[in-house]
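S.K.: What follows is a predicted structure for the sequence shown.
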Amino acid sequence: MPEVIVEYQAEIWQSIGETFIMVGFSILAAVLVGLPLGTFLYLCRKDQILENQAVFSTLNLLVNVIRSFPFLLLVVFMIPFTRWIVGTAFGTTAAIVPLTVIAIAHYSRLVEQSLLDIPKGVMEAAISMGASAKDIIFKFLYVEARSGLVLGLTTSTISFISYSTIMGVVGGGGIGDFAIRYGYQNFRTDLMFYMIFIMVILVQLIQYTGITVARKIDKR
């Protein structure tokens, strides 16, 4: 093991843990809030079972605005809200707030796109069979779109890892922040590249897992 890794071993493990915490909460928010929000966006579209142009336009605009923000500016913009929610604007806990907001907006849009890819005949068949809204969602839409939903979550997770590298501006820590503070700013290029290597391996593992799962559950 290189000497530099031994020297910073404790800090490296701490940064990895901070990244997992931030990304983990982002994934949780994406699934628990982003998935229903994206589904609701789809169902409120024209000619869908919950068609409501006012609701759709409002939610669509909100998602677009959040996704349009450069993430660093979003973090700074949300500092007062973050402080109100968690009592502080500094640290890993504070970093979770803007990350969950962008996670919800990011994944909800991918969910909507996955559902839009479902053939119209599926919805027509469900309606003709007298299926309730709940049955349409869980027994038809999610079943048909399951592969796309998994791939969307995989893509989102990789984006969350990228976003987490910015959280050093609010003391969120993480692998990216460690690479900048201990590597780049201290002219320890070897340490910086080691942390980049860790992130590359992490992203590759997530991508491989997501593609494998999506392929296995895709019965089309």
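M.R.: Thanks, I have the structure now.

S.K.: For the rest of this, base every contact and every neighbour count on C-alpha atoms.
M.R.: Will do.

S.K.: Can you give me the first-to-last residue distance of stretch 127-145?
M.R.: For stretch 127-145, the first-to-last residue distance is 17 Å (C-alpha to C-alpha, to the nearest Å).

S.K.: Buried residues of the helix or strand harbouring residue 80, list them for me.
M.R.: If you go by DSSP states H and E, residue 80 is part of helix 79-86. Judged by neighbour count (16 or more other C-alpha atoms under 10 Å), helix 79-86 contains these buried residues: 79, 82.

S.K.: and it, how far out from the chain's middle?
M.R.: 20 Å (C-alpha atoms, centre = their mean, to the nearest Å).

S.K.: how about residue 71, what does it touch?
M.R.: residue 163 (C-alpha atoms under 8 Å, 6 or more residues apart in numbering).

S.K.: now it: how far from residue 161?
M.R.: Taking C-alpha to C-alpha, one finds residue 71 at 13 Å from residue 161.

S.K.: could you measure residue 94 against residue 84, distance?
M.R.: Using C-alpha to C-alpha, residue 94 is found at 10 Å from residue 84.

S.K.: Also residue 123?
M.R.: Per C-alpha to C-alpha, residue 123 is found 43 Å from residue 84.

S.K.: Tell me which other helices or strands the lengthiest helix in the chain touches.
M.R.: Scanning the chain for the longest helix, with DSSP state H as the assignment, gives helix 189-217. Under the contact definition 3 or more C-alpha pairs under 8 Å, 6 or more residues apart in numbering; DSSP states H and E, helix 189-217 sits against helix 3-7, helix 142-164, helix 175-178.

S.K.: this is the other structure I want to compare:
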Amino acid sequence: MSTQTRPRDAGVTLIEVLVAMALFAVVGSVLLGFAVSTSRVTDQTRSMTLVSEETRLAMERFTRELRQASEVLHVALPPATGGGTALTFWTDFNGNGRQDLGAADPEVLTYRWTPTSRQLTLTANDASGTATTLPVLAAAVSDFGIDLRSSSWQYDADGDGITTWREVDASAGNDNGVPDSATELRHLDLVVVWITATDDIHEQSYHTQVDLRNRTVD
């Protein structure tokens, strides 16, 4: 009488199941971490792109309007680095030779940066003549500044090839350490501008020099 061994039922053991589950858990954790990391990088890239594009457009708008300025009316520079800055200028958009304060396309513009609020704003009259102030950027502006210069080389006291507003103030202005008199402002036709915007993670900076091409320097 022959004895035959019955084949074992096909399947997997408990140990094999546990090993497979452990492997799947490891692979799943790796894939999940990769997906989260990719999503975070994508969000950061998108945020950085938005800040960069918005800052670039704001700088282009400011420099375009400033380049056409017929006259610089008022300047407020900070007494120390990081202080508030403001620049008011008149741009004769319609070419009539007058400051149209209540025009639909306002001609007297004030750009102002307030470090406490980290906002760069534009103040101009609306069609009814009412002064309106709006932020230029949605992103926070961590730094904004201007430096005024002149192409009147005769006032370049130190002979370094750059006529600063301080040299104009001392030679042709009231020598009070502030670019505030109409006489000295008439000599200032070059404006260096820098701006840094941030979303508190990324920063984007731009720096340029604007030639006020419609100015006639004495």
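M.R.: Received the coordinates, thanks. What you see is a predicted model; the values in this text were computed from it and never measured.

S.K.: Please state their TM-score.
M.R.: Once superposed, chain against chain, the TM-score is 0.30 (TM-score structural alignment, normalised by the length of structure 2); 104 aligned residues with a C-alpha RMSD of 5.4 Å.

S.K.: still on that earlier bit, what's the most buried one of the helices and strands packed on helix 189-217 of structure 1?
M.R.: Stretch with highest mean neighbour count among these: helix 175-178 (a mean of 24; mean count of other C-alpha atoms under 10 Å).

S.K.: so residue 215 of structure 1 touches residue 147, yeah?
M.R.: Yes. Using C-alpha atoms under 8 Å, residue 215 of structure 1 makes contact with residue 147 at a distance of 7.0 Å.

S.K.: Now do the same contact list for residue 74 of structure 2.
M.R.: 86, 87, 88, 89, 180.

S.K.: rewinding a little: check which helices and strands the helix holding residue 80 of structure 1 sits against.
M.R.: Counting contacts by 3+ C-alpha pairs under 8 Å, 6+ apart, helix 79-86 of structure 1 packs against helix 92-116.

S.K.: Report the buried residues of the helix it packs on.
M.R.: Neighbour-count burial for helix 92-116 of structure 1 flags 92-115 (criterion: 16+ other C-alpha under 10 Å).

S.K.: what's the helix or strand for residue 12 of structure 1?
M.R.: Going by DSSP H and E, residue 12 of structure 1 is part of helix 9-29.

S.K.: centre of the chain versus that helix, how much separation?
M.R.: The answer for helix 9-29 of structure 1 is 14 Å, by C-alpha atoms, centre = their mean.

S.K.: tell me what it is packed against?
M.R.: Against helix 9-29 of structure 1 (3+ C-alpha pairs under 8 Å, 6+ apart) you get helix 92-116, helix 142-164, helix 175-178.

S.K.: Mind giving me the packing neighbours of the second one?
M.R.: Contact partners of helix 142-164 of structure 1 among helices and strands, from 3+ C-alpha pairs under 8 Å, 6+ apart: helix 9-29, helix 92-116, helix 189-217.

S.K.: again, only using 10 Å
M.R.: In terms of contacts (3 or more C-alpha pairs under 10 Å, 6 or more residues apart in numbering; DSSP states H and E), helix 142-164 of structure 1 is packed against helix 9-29, helix 35-43, helix 71-77, helix 92-116, helix 175-178, helix 189-217.

S.K.: between it and helix 92-116, what angle do the directions make?
M.R.: 150 degrees (axes from the mean of the first three to the mean of the last three C-alpha atoms, to 10 degrees).

S.K.: With adjacent residues omitted, what lies nearest to residue 145 of structure 2?
M.R.: residue 194 (5.5 Å; C-alpha to C-alpha, 6 or more residues apart in numbering).

S.K.: Surely the one you found is within a strand?
M.R.: Yes. Residue 194 of structure 2: assigned to a strand according to DSSP: H, G, I helix; E, B strand; the rest coil.

S.K.: burial of it, as a residue count?
M.R.: 16 (other C-alpha atoms under 10 Å).

S.K.: Wait, it touches residue 85, no?
M.R.: No. Judged on C-alpha atoms under 10 Å, residue 194 of structure 2 makes no contact with residue 85 at a distance of 11.5 Å.
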